[in-house]
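Q: Need the 3D shape of this:
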Amino acid sequence: MKYKRILLKLSGEALMGSKQYGIDIDRVAQYAKEIKTVYDEGVEIAIVIGGGNIYRGLSAEKAGMDRVQADYMGMLATVINSMALQDALEKSGMKTRLLTAIKMEQICEPFIRRRAVRHLEKGRIVIFGAGTGNPYFTTDTAASLRAIEINADVVLKGTRVDGIYTADPEKDPNATKFDQITFQDVYNQGLNVMDMTAFTLCQENKLPIIVFDMNKSGNLTRLAKGEVIGTLVKD
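A: Down below sits the predicted model:
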């Protein structure tokens, strides 16, 4: 395996599968199967999941809700997704720990960096819930921050597209895919990889990002082995 410790970022929408909202249990089970292949190879895995399939703070703000209140509701949505994935992972035979930035003693542990690292060292998959615990920050930023805190080798952003393109490939048939691109070129070309806070955190800490199609079977394992999948962003 090329990477010893990875941070896998999944969007909340990814858990919807073919549904319009909520959680598709079959899709979650599929992801658990993909993750187990990497887990069985001894890779240390941390995961951050969004909450957009249940609740999105920005959308609620546009509808008139207080942004801080809406963002906290979005954080709770990420915990629901994290619990669903935790259940699927454990049913597949993996050991997990859910750590959240908001205390919820009955269902998870509070995020403590040293505790998270120790869980990883003991071979447990660590799921980080509730974002950073602060409003105005996305789960992309939470993924970048946690990856830096645990000294992950790479951020793997699993999406429904197979990498970064010159334009949205779902809208522009002439869009071309990058196999590799620098942080500066992403800035210069105005490409949408992560929100700017998350992206800048990775650049400043020299943490590479790989954007890939999580829905294609075997991609996660191939990436962990060092195969060229998706788009690599680094200096």
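Q: make it CA atoms for all contacts and neighbour counts henceforth
A: Noted.
Q: Please enumerate the helices of the protein.
A: Assigned by DSSP state H, the chain shows helices spanning 25-39, 57-62, 67-91, 113-121, 139-149, 183-189, 196-204, 219-224.
Q: I'd like the structure of this one too, to check against the first:
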Amino acid sequence: MFKRVLLKLSGEFLAGESGFGINPEEASALARRIVEARAGTDVELAIVIGGGNLWRGARNGAGMDAATADYIGMLGTVMNAMALQDAMERAGQPTRVMSAIQMQAVAEPYIRRRAMRHLEKGRVVIFGGGNGAPFFTTDTTSTLRALEIGAEVVLMAKNQVDGVYDKDPRKHADARRFDTLTHRDVVEQRLEVMDATAITLCMDRGLPIVVFDLFEEGNLARLFRGERVGTLIQSA
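A: All right, here's what the predicted structure looks like:
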């Protein structure tokens, strides 16, 4: 059973069917799902949320300076973190947003030991602003923050995909799901779990990853209880 976990969320989870923007109802539903799953456990929870519902540097920033486009995306993750914080606190869960890009009026600056202290006090910590530097994805941020705070696992939340497959199950009826993989399997088979930098860092540090369907009822609660859900990726 995990004591401290990092949950990686897609920004699209806040958008709903439109796939764009922040829908307060979707944010509230997501927050309730997380709060209810954690209720009655001692799991310390940190979250990294992406910004793809607001901005994608490669797509929206075409023609812009690449670093500038990435910084805009990082600001989008802070907006999502604030929206999720609001929803979680309305659901009764004390939450802190910590940003790698300093903006004291809306978020605490990211300080590793302060983040760990919040977790020890039962607060959920949402990391925004990426890792403060361009050219890195929120997958890499998730891995970095998990290692920094001593998380035991990265939980990669998906929507309507219940694990890692050898090909896209939404396009191929014969796609095969893996129950377990090694980090090296993911790299060598070029499976789309997270970007190469993130998966290599997990492999080097022996950090497990679980890929699962967040919207399958009870999945997150089962993970918090230490049950097997989705695909587990770990060292050989």
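Q: hang on, the earlier thing: what would the helices of structure 1 look like in CSV with distance to Ile45 of structure 1 and mean neighbour count?
A: Formatted as CSV, those follow (distance: least, Cα to Cα, whole Å; neighbours: other Cα atoms under 10 Å):
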stretch, distance to Ile45 of structure 1, mean neighbour count
helix 25-39, 7, 19
helix 57-62, 27, 16
helix 67-91, 12, 21
helix 113-121, 7, 16
helix 139-149, 10, 23
helix 183-189, 24, 14
helix 196-204, 18, 17
helix 219-224, 11, 20
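Q: Nearest to Lys4 of structure 1, out of these?
A: In terms of Cα to Cα, the element of these nearest to Lys4 of structure 1 is helix 219-224, at 8.5 Å.
Q: hang on, the earlier thing: including distance to Lys4 of structure 1, could the helices of structure 1 go into a markdown table?
A: As requested, these are arranged in a markdown table below (distance: least, Cα to Cα, whole Å):
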| stretch | distance to Lys4 of structure 1 |
| --- | --- |
| helix 25-39 | 10 |
| helix 57-62 | 34 |
| helix 67-91 | 19 |
| helix 113-121 | 10 |
| helix 139-149 | 13 |
| helix 183-189 | 23 |
| helix 196-204 | 18 |
| helix 219-224 | 9 |
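Q: quick one, which of these is nearest to Glu105 of structure 1?
A: Shortest distance between Glu105 of structure 1 and the helices of structure 1, using Cα to Cα, is found for helix 67-91: 12.6 Å.
Q: Run through who's touching stretch 13-24 of structure 2.
A: Residues outside stretch 13-24 of structure 2 that contact it (Cα atoms under 8 Å, 6 or more residues apart in numbering) are Glu12, Glu26, Ala27, Leu30, Asn53, Leu54, Asn80, Ala83, Ala87.
Q: Can you tell me the closest non-neighbouring residue to the second one?
A: Among residues not flanking Glu26 of structure 2 along the chain, Leu14 sits closest, at 5.3 Å (Cα to Cα, 6 or more residues apart in numbering).
Q: distance of the one you found from Arg225 of structure 2?
A: As defined by Cα to Cα, to the nearest Å, Leu14 of structure 2 lies at a distance of 25 Å from Arg225 of structure 2.
Q: what's the answer for Gln93 of structure 2, then?
A: To Arg225 of structure 2, Gln93 of structure 2 is 19 Å away according to Cα to Cα.
Q: out of the two, which sits in the busier spot?
A: Looking at Gln93 of structure 2 and Arg225 with other Cα atoms under 10 Å, you find the greater number of neighbours at Gln93, namely 21 against 18.
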